[in-house]
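*Asks:* Return atomic coordinates for the entry below.
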Amino acid sequence: MGHSHNHNHSHKEIKGKNLLISIVLNTAITVAQVIGGIISGSLSLISDALHNFSDVVSLIISYIANLLAKKEASIKKTFGYKRAEILAAFINAATLIVVAIILIIEAIKRFKTPEIIESNIVIWLSLLGIVANGFSVLLLKKDSEANMNMKSAYLHLLTDMMASLAVLIGGLLMKYYQLFWIDSVLTLAIALYLIWVGYDLLKDSFKVLMLFTPDSIKIKDIVLEIQKIDTVKNVHHIHLWQLNEQETHFEAHIDFDSDIKLSEFDVILNAIQDILFHKFEINHVNIQPEFGKCDDKEVIVQD
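*Replies:* Okay, here's the model as predicted:
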């Protein structure tokens, strides 16, 4: 069986210190908004605090996952903790949706019985949320473009900054126009937005965890490319999956039309590796060569 591993892919170094700063900031915001929400009676402020609490949890998960992902592989952990960040992204996306459902339920209850709210507290604490979350968003923006785990943390902070902005607008409307029902409307809007941003990330991380074929790669195109190589008769029993965002793995059985030498196979293996890396960005290739073997020649075979 031939195996090749292309080391040309780059593993972007993620700045754990930025996550740590964001954790401290969001912990402070959460405590302040919970106290302020109770004193003012604002559900939207409490909902923003609850969202901030989910941010703190998600950022801690992301920070731990970031540390684990850097640990070396071992005899008992041959892949190391390379999937830790994908798992963190899945958990964080799921918490966004759970928080959103809780907020929707509370918003409906409050909408039926609106309460008078101390709008000054709402205004000042929402401003605090905008500034602190805005700073955290800037810290994580660059890393979020190349890492699903960091993207999940970034989305938590970005949505919370937008939620704080909405709460600020609501606080101003309550202060100057006594529109206290706007508190429930804003809470509902924040919750629906959380579901919208969380769903795509939940779906993408779930696909990686379930070893689904990456959406950007078509297995039939790979088969056609490999079968263009001389002496290759058939490509079958294919598995294609992402270990994490940097590593895409491919394994297959290749049936040759002649009984080639091992040295000849090595040349073909190198050619296959180049095709898969440059055309499909696949960097781990594992090929089982066959000649005259009676096995299932279907492209996909259930193990």
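*Asks:* only C-alpha atoms for contact and neighbour calcs from this point on.
*Replies:* Noted.
*Asks:* dump the residue contacts of T248.
*Replies:* Counting by C-alpha atoms under 8 Å, 6 or more residues apart in numbering, T248 touches 240-242, 281-284.
*Asks:* And the helices in the protein?
*Replies:* For the chain, the helices defined by DSSP state H occupy 16-40, 43-69, 84-112, 119-144, 148-177, 182-209, 219-226, 262-280.
*Asks:* which secondary structure elements does the third one contact?
*Replies:* Taking 3 or more C-alpha pairs under 8 Å, 6 or more residues apart in numbering; DSSP states H and E as the contact definition, the neighbouring helices and strands of helix 84-112 are helix 43-69, helix 148-177, helix 182-209.
*Asks:* so where's the longest strand in this structure?
*Replies:* Looking across the chain with DSSP state E, the single longest strand is strand 232-242.
*Asks:* next one: that strand to chain centre, how far?
*Replies:* From the chain centre to the centre of strand 232-242 is a distance of 27 Å (C-alpha atoms, centre = their mean, to the nearest Å).
*Asks:* To check against the first, give me the structure of this:
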Amino acid sequence: MHSHDQHDHSGHGAGQGGHHHHGVAADGDRRWLVIALTLITVFMAGEVIVGVVAGSLALISDAVHMLTDAVSILLALVAMRLAARPARGSYTYGLKRAEILSAQANGLTLLLLSLWLGYEAVRRLISPPEVTGSLVLITALVGVAVNLAATWAISKANRTSLNVEGAFQHILTDLYAFIATLIAGAVIVTTGFARADAIASLVVVALMLRAGFGLVRDSGRIFLEAAPVDIDPNDLGDRLAAVGRVAEVHDLHLWQITSGQSALSAHILVVPDGDCHAVRRELQRMLRNDYRITHTTLQVDHLGEDPDTDLLHITPRRSTPPTDPHCEEPHGPIHRPGPHEH
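*Replies:* I've put the predicted structure just below:
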């Protein structure tokens, strides 16, 4: 029996999206995040004071959101440090998923914060307090400028990392928040319509819900070992089965170690006179070039050498067997070449 376990580590940094965790790229990402963190922290302190003086929920909510921006960037920086550590001991992938934990935490804070702000905004919509529109307007103008600078800084970092994207979404939502607050301030100054402040807060709440849900969904997919969104595992299995001399592909698993870093394992059966090594090399070349999957584990056997692994008694081209002879449970569909392939 020819059984080959092949781990191709050569291209880890070049997973989907060209994500890099090491060296210059990671240091550059950290530098941009630190710049954004400094801008936000300095402005946030002043905004809290002005928000209290002006009696503006929109300003205070922006400041609270900026606090979560700062925390999200700190989380991203810590997660980058952890993810860069080499694999050792029990953590055979290293701590790469620390970045996904950070992204999930950012998403959850956005969702929780949006619920609190939504409640406060509705309460103020029903009975609006006195708001000093001019202070709101001036602070929002400065806030737009600061957030534009912070958004630009984070956009320079590698956003294919869900971790960096989490921090970016926080700051981008904050930029929208300041634009809404700016409009609210202008409305209050020109018309005296105090409810504009609460309406601006509700706009921000909607944006926060959208960004938070996206982050929780995307990080949840990675934790649940789902395939990358841009790859259909069934189509991929059919393509692998269509490669010359392949008789069957089963136990196909495709997941992400972290954002932009996909991994695949599969059991490949080759026709009796096929070259297992050549088939494995061809499959790996296809996975690397067409799908940017560089972390692969392929077990390649000759069809018929081991009756326990010979599943060809099932006729459909792609099917899920009632029982899988070499496993306690079947692991997904079985892929076979079409009638004119080999």
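*Asks:* Send over the TM-score of the superposed chains.
*Replies:* Comparison of the two superposed chains (TM-score structural alignment, normalised by the length of the first structure) gives a TM-score of 0.91, and 300 aligned residues with a C-alpha RMSD of 2.1 Å.
*Asks:* Could you export the helices of the first structure as TSV, including distance to E290 of the first structure?
*Replies:* Supplementary listing: the helices of the first structure in TSV, determined by distance: least, C-alpha to C-alpha, whole Å:
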stretch	distance to E290 of the first structure
helix 16-40	46
helix 43-69	36
helix 84-112	35
helix 119-144	43
helix 148-177	38
helix 182-209	30
helix 219-226	15
helix 262-280	10
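*Asks:* Minimum distance to Q302 of the first structure: which of the ones you listed has it?
*Replies:* Judged by C-alpha to C-alpha, the one of those that comes nearest to Q302 of the first structure is helix 219-226, at 15.5 Å.
*Asks:* The closest one maps to which residues in the second structure?
*Replies:* Mapped onto the second structure using TM-score structural alignment, helix 219-226 of the first structure spans residues 233-240.
*Asks:* Next: stretch 92-101 of the first structure.
*Replies:* Residues 106-115 of the second structure are where stretch 92-101 of the first structure lands when matched by TM-score structural alignment.
*Asks:* quick one: contacts of the matching stretch?
*Replies:* In contact with stretch 106-115 of the second structure (C-alpha under 8 Å, 6+ apart) are residues 65, 68, 72, 166-167, 170, 205-206, 208-209, 211-216.
*Asks:* re the thing from before, post-alignment, the match of helix 219-226 of the first structure versus the first structure, mean distance?
*Replies:* In the superposition with the first structure, the average deviation recorded for stretch 233-240 of the second structure is 2.3 Å (mean C-alpha distance after the TM-score superposition for the first structure).
*Asks:* gap between that stretch and the chain center?
*Replies:* 23 Å.
*Asks:* Stretch 167-174 of the first structure now?
*Replies:* Centre-to-centre, stretch 167-174 of the first structure and its host chain are 32 Å apart (C-alpha atoms, centre = their mean).
*Asks:* got it, and stretch 134-150 of the second structure?
*Replies:* Computed by C-alpha atoms, centre = their mean, the chain-centroid distance of stretch 134-150 of the second structure equals 29 Å.
*Asks:* Following superposition onto the first structure, what is the mean distance for that stretch?
*Replies:* Comparison of stretch 134-150 of the second structure with the first structure after fitting gives an average deviation of 1.5 Å (mean C-alpha distance after the TM-score superposition for the first structure).
*Asks:* how about that stretch, aligned to which bit of the first structure?
*Replies:* Using TM-score structural alignment, stretch 134-150 of the second structure pairs with 120-136 in the first structure.
*Asks:* what sits up against the matching stretch?
*Replies:* 18, 21-22, 25-26, 29, 32-33, 36-37, 40, 42, 45, 157-158, 160-162, 164-165, 167-168, 171-172, 175.
*Asks:* one more time with 7 Å
*Replies:* If you take C-alpha atoms under 7 Å, 6 or more residues apart in numbering as the criterion, stretch 120-136 of the first structure is touched by 22, 25, 29, 33, 36, 40, 45, 157, 160-161, 164-165, 167-168, 171-172.
*Asks:* and those residues, which are buried?
*Replies:* Neighbour-count burial (16 or more other C-alpha atoms under 10 Å) is assigned, among the contacts of stretch 120-136 of the first structure, to 22, 25, 29, 33, 36, 40, 45, 157, 160-161, 164-165, 167-168, 171-172.
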